[in-house]
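**Q** just need the structure, nothing else, for what follows:
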Amino acid sequence: MSTPAIDLLRDGFDRVRETATAAVQGLDDAALTHRVGPEANSIAWLVWHLARVQDDHVADVAGTEQVWTAAGWAGRFAVPFDEGAIGYGQSSDEVAAVRGIAADDLIGYLVDVHTATGRYLETLEDADLDRVVDEDWDPPVTLATRLVSVISDDLQHAGQAAFVRGLL
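**A** Sure, this is the predicted structure:
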């Protein structure tokens, strides 16, 4: 369905994909895993994390399996974490463990997540955006709030990845 509200969400997710792809494209493992400080996040971790968050959160509200497992990305990336890990609260050592992933694979996973997100957005109507998806907060979180939150978080991480790339 296409409405101004759904189109706005689609535009936000498009910006995530575009910004993160530009930050990663053409980089080798040394650049992808470079950390500007001992506790800093690498481009590889930032883009892996933002894609994992989007995949996890959108699959949850859509009631679908995550692309991470459904399309075999968990096995291809072979990160040393539980299959359900999305990067939240990870230590500096865990950030350092996201390595050996080709730029094309980071982009491939991101694009697959973006495609799944787009398919979900196509099923929505404006009235769906008011649906409460998480009652553990006060006020409870609606679908609109959750999707905007994912866009916001992902764009911040994509910007961080672009900043690190600029420093390189």
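
**Q** contacts, neighbours, all on C-alpha from now
**A** Will do.

**Q** what does the top helix by length along the chain contact?
**A** Ranked by residue count under DSSP state H, the longest helix found in the chain is helix 143-167. Residues outside helix 143-167 that contact it (Cα atoms under 8 Å, 6 or more residues apart in numbering): 9, 12-13, 15-16, 19-20, 22-24, 31, 36, 42-43, 46-47, 50-51, 53-54, 57-58, 61, 128-133.

**Q** run this one through as well so I can compare:
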Amino acid sequence: MNASTELLVDAFDRIREEVEATVTGLTPEEIGARVGPRANPIGWLVWHLTRVQDDHVAELTGRAQVWTKDRWAERFALPFPPEATGFGHSSEDVAALGTPDADLLVGYHQAVHERTVSYLNRVKVGDLAEVVDDRWNPPVTLGVRLVSVVAEDLQHVGQAAYVRGLLRADDS
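**A** Below is the predicted model:
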């Protein structure tokens, strides 16, 4: 592993740690709570950030998503097509996630994290400059795509942690 991929692994490790710290110990009601009529609950935020990571890493590796390959889609039993990641979800779609169990959310995230780290362990520093998506101007490189996933995940895990803080304001 090189210094660049070590930094990426560290970033994804921090995301995993924050997902676990945010979700562990919550009740299903807290996981599904919406602090405003159209606010995203913790469960949806963690599911979405994990789906995005799973989707993007699977595309980069050319392998099936953990979501379908390891039957997480069946365990969650959501009313969405298996390829859904949460992008473009309406408030009603967000509500359809319901109140998933903390262990289910953390387990899926852990499985995706393991796939991500396994992939990063094979990435060479020169690979990060490889164009992986030429639909954009400028074209997106592997490094940019991975940093985009980190940014998306950090944003959403931070939102989820904030909601936890609102729900458990009396905890010290």
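
**Q** one step back: list the buried residues for the longest helix of structure 1?
**A** Buried residues in helix 143-167 of structure 1, counted by 16 or more other Cα atoms under 10 Å: 143-148, 150-151, 154-155, 157-162, 164-165.

**Q** do the same with stretch 99-108 of structure 1
**A** For stretch 99-108 of structure 1, the neighbour count (16+ other Cα under 10 Å) marks 99, 101-103, 106-107 as buried.

**Q** closest one to residue 115 of structure 1 out of those, please.
**A** residue 107 (12.0 Å; Cα to Cα).

**Q** if I read this right, that closest one contacts residue 21, doesn't it?
**A** Yes - using Cα atoms under 8 Å, residue 107 of structure 1 and residue 21 qualify as a contacting pair, with a distance of 5.9 Å.

**Q** roughly how far does the nearest residue to residue 117 of structure 1 once chain neighbours are set aside sit from residue 133 of structure 1?
**A** In space, and not counting its chain neighbours, residue 117 of structure 1 is closest to residue 58: 6.5 Å by Cα to Cα, 6 or more residues apart in numbering. Separation of residue 58 of structure 1 from residue 133 of structure 1 (Cα to Cα, to the nearest Å) stands at 11 Å.

**Q** in terms of neighbours, single out the busier of the two.
**A** Taking other Cα atoms under 10 Å, residue 58 of structure 1 and residue 133 do not tie; residue 58 has more neighbours (24 against 16).

**Q** secondary structure element for that one, which one?
**A** Under the criterion of DSSP states H and E, residue 58 of structure 1 resides in helix 43-62.

**Q** I'm done for today, thanks for sticking with me.
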